[in-house]
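K.L.:
Sequence first, then the predicted structure:
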Amino acid sequence: MTAPTVLLADDHAAIRAGLRIILEAQGIVVVGEAADGDVAVRNAVALRPDVVLMDLRMPGRDGVSATREIVERGVSEVLVLTSFDEDDLVFGAIRAGAVGFLLKTADAATLTQAVRSVAAGDGALDPRVTRRALAAVAQSAPEPLRAGHPHPELTLREREVLDGIAQGWSNAQLAERLSISVPTVKTHVSSVLAKLGARSRSHAAALSRHPQR
């Protein structure tokens, strides 16, 4: 299996160095670094890594704007590293198309698994980040939506898949728990994203309870 390739985007050189040591020790290839959003976009376009590990607060262009352009260009998947005080930026990154979110306090094993999961086409959602993102959606939703809103456009199976996405399950976990094949899961996930108008699994997870877009 080919090792995942990663671009590190963080304005602190010491953090980038620490991330590089952790990831390379696990066989993940770090192909480049960036200290701000503009460089992150340029390097992502030039190097086309499997995953951009993205900080949200950087000087100049922030990580949300950089994420949006990287996703729109279709060059890489974006895995966000966030702090507890960045709820506004987290939801902005969800809307921008980031497919994974981890707290900066995540241990080496969690970080490595998240990178591999995102590189393989799955999401990576820290449950604590997911809860905060859902709360942000609820807070900004119109009053009728705060009482809950079904998704009549989804089939029963698609709702089961959406529930699994909201719990952070990978395609393999969904396949096992729903007793269907991984290709079938991928088909359902694509259908769920299309019907919800979601840009990523993380966006779908945020919309799972409050269908505001």
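P.N.:
Yep, it's here. Residues are numbered from 1 along each chain as shown.

K.L.:
For the rest of this, base every contact and every neighbour count on C-alpha atoms.
P.N.:
OK.

K.L.:
For the protein, which segments count as strands?
P.N.:
Along the chain, counting by DSSP state E, strands occupy 5-9, 29-34, 51-55, 77-82, 100-103, 124-125.

K.L.:
A further structure is provided below for comparison with the first:
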Amino acid sequence: MASMDRSGDVLHAGLAVVLLLGVWSVGGLEVSTGKVSSIEAMNGSTVLIPCTYSSCIGIKDLFFNWHYNDNGTMLKLCEGEIPMEGVEPRGLSVYHERVEFVGSSKGNNISILLWNITFEDQGEYICFARNPKEKNRNHSATFTLIVVDELREIDSSLTVVIVSVLGGVFGLVIFLMVVKGLVVNFLLDGGDKNKECLVNSGNDNTENGLSGAKADTKGTPKA
């Protein structure tokens, strides 16, 4: 009995740990740079480098910062702290002359702008956040900036091929639908004609039969 009780206690403890881990993974802090994690931008332009945070548990004194990966050396761009939901960052510090913080706590946004970019600005930008409310759980996301002389033109030939193929498919479908409609109408018309032929044939036979019957029933004329 004692061994069974111990087994039950171990099972209950295991279930509790699993449930706690599940809650932690579902409600844990996450930061994201969006569905597109890289962008090509013209030399000399201004670029928005996006980042948002989320936590189902909520935040308190959320710490965040941005770093630029300069060939393995992490250069700090800015940092700040958000006291609670809906409150703007405090203690905001920017360490790069062409970086501007444009985030807002109302949208869980901690994005930055990078002004007048150069080829030296190309590389990875890391958004980091830490939430003391979740026992200092932290998370980071990376956004890649590619600087070019001119933006690449979309290959129109591929677009033309795709449109042509789709047009051919739609044309074939429409053609098949028209042929199907014609065949169905032909079959229906043929069926109606057959019915008419059968009815007419039946009427003729009936009339012939009746007239023949009448002829047969006539008596032999008396002399």
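P.N.:
Looks like it came in fine. Just so it is clear, the model here is predicted, and its values are computed rather than measured.

K.L.:
Once they're superposed, tell me the TM-score.
P.N.:
Once superposed, chain against chain, the TM-score is 0.22 (TM-score structural alignment, normalised by the length of the first structure); 84 aligned residues with a C-alpha RMSD of 5.8 Å.

K.L.:
got a markdown table for the strands of the first structure, with mean neighbour count and distance to V161 of the first structure too?
P.N.:
Formatted as a markdown table, the strands of the first structure follow (neighbours: other C-alpha atoms under 10 Å; distance: least, C-alpha to C-alpha, whole Å):
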| stretch | mean neighbour count | distance to V161 of the first structure |
| --- | --- | --- |
| strand 5-9 | 27 | 28 |
| strand 29-34 | 20 | 32 |
| strand 51-55 | 28 | 24 |
| strand 77-82 | 26 | 21 |
| strand 100-103 | 24 | 17 |
| strand 124-125 | 26 | 15 |
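
K.L.:
Next, format the ones you listed as TSV and append distance to I70 of the first structure.
P.N.:
What follows is those, written out as TSV (distance: least, C-alpha to C-alpha, whole Å):
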stretch	distance to I70 of the first structure
strand 5-9	12
strand 29-34	13
strand 51-55	9
strand 77-82	8
strand 100-103	14
strand 124-125	18
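
K.L.:
I'd say V6 of the first structure and M54 touch.
P.N.:
No - if you go by C-alpha atoms under 8 Å, V6 of the first structure and M54 don't touch, sitting 10.2 Å apart.

K.L.:
Please enumerate the helices of the second structure.
P.N.:
For the second structure, the helices defined by DSSP state H cover 2-27, 156-217.

K.L.:
Which strands and helices lie in contact with the last one?
P.N.:
In other words, helix 156-217 of the second structure. The helices and strands touching helix 156-217 of the second structure, judged by 3 or more C-alpha pairs under 8 Å, 6 or more residues apart in numbering; DSSP states H and E, number zero.

K.L.:
Tell me how many other residues surround R137 of the second structure.
P.N.:
Counted by other C-alpha atoms under 10 Å, the residues lying close to R137 of the second structure total 14.

K.L.:
K193 of the second structure versus that one, what's the distance?
P.N.:
Remark: distance between R137 of the second structure and K193 of the second structure (C-alpha to C-alpha, to the nearest Å) = 82 Å.
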